[in-house]
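Can you look at this prediction? I've put the sequence above it.
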Amino acid sequence: MPKKTIKRMMPDHQTIKDNKYLKIFGNLLHNANLWHLNRHSVAKAFAVGLFFAFIPVPFQMVLAAGAAIVVHANLPLAITLVWLTNPLTMPFIFYACYLVGTWVLAEPEQAFAFQANWQWVIDSLSTIGPAFLVGCGVLAVTFSILGYFGIQALWRYQTIKAWKSRPHR
């Protein structure tokens, strides 16, 4: 069942409560509903975590935590899913965002060479920025919706399978 697998992989409650960046939420982190694992809280956590994974801003975990608190999603799972975009996967994911953005805006792809400095970032906002940001938005919403309904369906399938495998009394 997904609940057991997710529970094994989740960080400890205290680790998240002690995170220095999440202390801004204060007593909101003590809400017991943020720590429960059920079909609805996990599906909402997938939606929140996958949405913010595709948003190219610093402190994605803090934004995901705030959204998880607002929608009563499982907090550790929402924060963990943001790390889908990590330093290893970020170039590939953000390039895919750029490609989707060029497709949505019907713009031709522009050749560019990444440079790790702020001047390049500022200069690129006017050239490849619009397509990149549109692509990030489209993929954020798409994967958020797919994650939500995918977890709902997987959880329902696993529950039905577990009930059917019970011995008849």
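Cool, the structure landed.

only C-alpha atoms for contact and neighbour calcs from this point on.
Fine.

which other helices and strands contact the longest helix seen in the chain?
Ranked by residue count and defined by DSSP state H, the top helix of the chain is helix 129-164. In this structure, helix 129-164 makes packing contacts with helix 2-9, helix 39-53, helix 90-105, judged by 3 or more CA pairs under 8 Å, 6 or more residues apart in numbering; DSSP states H and E.

Let's have the ones you listed in CSV, adding mean neighbour count and distance to residue 118.
Shown next, in CSV, are those (neighbours: other CA atoms under 10 Å; distance: least, CA to CA, whole Å):
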stretch, mean neighbour count, distance to residue 118
helix 2-9, 12, 36
helix 39-53, 28, 22
helix 90-105, 18, 17
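
Below is an additional structure, to be compared with the one above:
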Amino acid sequence: MPKKLLKRFFPSPDQVKRNRSLKFLAPLFSKPNLWHINRRAVARAFLVGVFTAFLPVPFQMGIAAFLAFYVNANVPISIGLVWISNPVTIPPIFYGTYLLGSWMLGTPSNEFSIELSLQWVLNELGALWAPLFVGSLAAGLVLSVIAYFAMHLAWRMHVAHNWKKRQLIRQRRNETEK
């Protein structure tokens, strides 16, 4: 993958260590893969980040960081991928996962209208939480595994392309030297 491009956008471990407000992240520096950009760490980051993005819970970025630490994935990429579910995409994602969960549990999907109030959340959460949670887990698991293997494939294709390009350059250089 474009290693140099990614390194420009993400902070280095030294930059994070020097930041006073991030001192609590010191254990993250004991594992080198948490900051390195290589095929395995990035693929695991996609697995963690995409899965966490589909969880219907608060503090997704913290969960992604914890899971990235646990599976030895790239932390900045894991946290960045959580923003797949942002304020614009959350309604369609969670409505889709609610419908998937209703189908998986065999329960009818209820018609409901959304109100932005605590009373609505407390009243409707009981009927919505099980299908939403089951659908979110299923969609997150399937899509994160697809993202994991897609990243492996994309990385290998990128490396193979670079190998072919280098072979052509060597071949042309050898032909001009003769």
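Yes, it's here. Bear in mind that the values here come from a model prediction, so they are computed numbers and not experimental data.

Could you quantify their similarity as a TM-score?
The TM-score (TM-score structural alignment, normalised by the length of structure 1) is 0.88; 167 aligned residues with a CA RMSD of 2.1 Å.

still on that earlier bit, read off where the longest helix of structure 1 ends up in structure 2.
The aligned range for helix 129-164 of structure 1 in structure 2 is 129-164, by TM-score structural alignment.

Can you give me the buried ones in that stretch?
By 16 or more other CA atoms under 10 Å, the buried positions in stretch 129-164 of structure 2 come out as 130-141, 143-145, 147-148, 151-152, 155.

With stretch 5-23 of structure 1 instead?
16, 17, 22.

center of structure 2, which residue is that?
Most central in structure 2 under CA atoms, centre = their mean is residue 49, positioned 2.0 Å from the mean C-alpha point.

In contact with it, which residues?
Contact analysis of residue 49 of structure 2 by CA atoms under 8 Å, 6 or more residues apart in numbering lists 64, 77, 78, 79, 80, 81, 82, 144.

will you turn those into a markdown table that also has secondary structure and distance to residue 91 of structure 2?
Listed next are the contacts of residue 49 of structure 2 as a markdown table, based on DSSP: H, G, I helix; E, B strand; the rest coil; distance: CA to CA, whole Å:
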| residue | secondary structure | distance to residue 91 of structure 2 |
| --- | --- | --- |
| 64 | helix | 21 |
| 77 | helix | 23 |
| 78 | helix | 22 |
| 79 | helix | 20 |
| 80 | helix | 19 |
| 81 | helix | 17 |
| 82 | helix | 15 |
| 144 | helix | 19 |
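
May I see the ChimeraX selection of the buried members of those residues?
Only the buried entries of the contacts of residue 49 of structure 2 go into this ChimeraX selection, using 16+ other CA under 10 Å:
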select :64,77,78,79,80,81,82,144
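
Nearest to residue 164 of structure 2 among the contacts of residue 49 of structure 2?
residue 77 (28.1 Å; CA to CA).

For that closest one, give its distance to residue 46 of structure 2.
7 Å (CA to CA, to the nearest Å).

Please apply the same query to residue 67 of structure 2.
From residue 67 of structure 2 to residue 46 of structure 2 the distance is 11 Å (CA to CA).

for residue 56 of structure 2, same thing?
For residue 56 of structure 2, the distance to residue 46 of structure 2 equals 18 Å [CA to CA].

Same question for residue 30 of structure 2.
Residue 30 of structure 2 sits 21 Å away from residue 46 of structure 2, going by CA to CA.

for residue 148 of structure 2, same thing?
For residue 148 of structure 2, the distance to residue 46 of structure 2 - CA to CA - is 6 Å.

What spatial separation is found between the residue nearest to the centre of structure 2 and residue 122 of structure 2?
29 Å.

same thing with residue 98 of structure 2?
On the measure of CA to CA, residue 98 of structure 2 and residue 122 of structure 2 end up 17 Å apart.

Ok, residue 17 of structure 2 next?
On the measure of CA to CA, residue 17 of structure 2 and residue 122 of structure 2 end up 41 Å apart.
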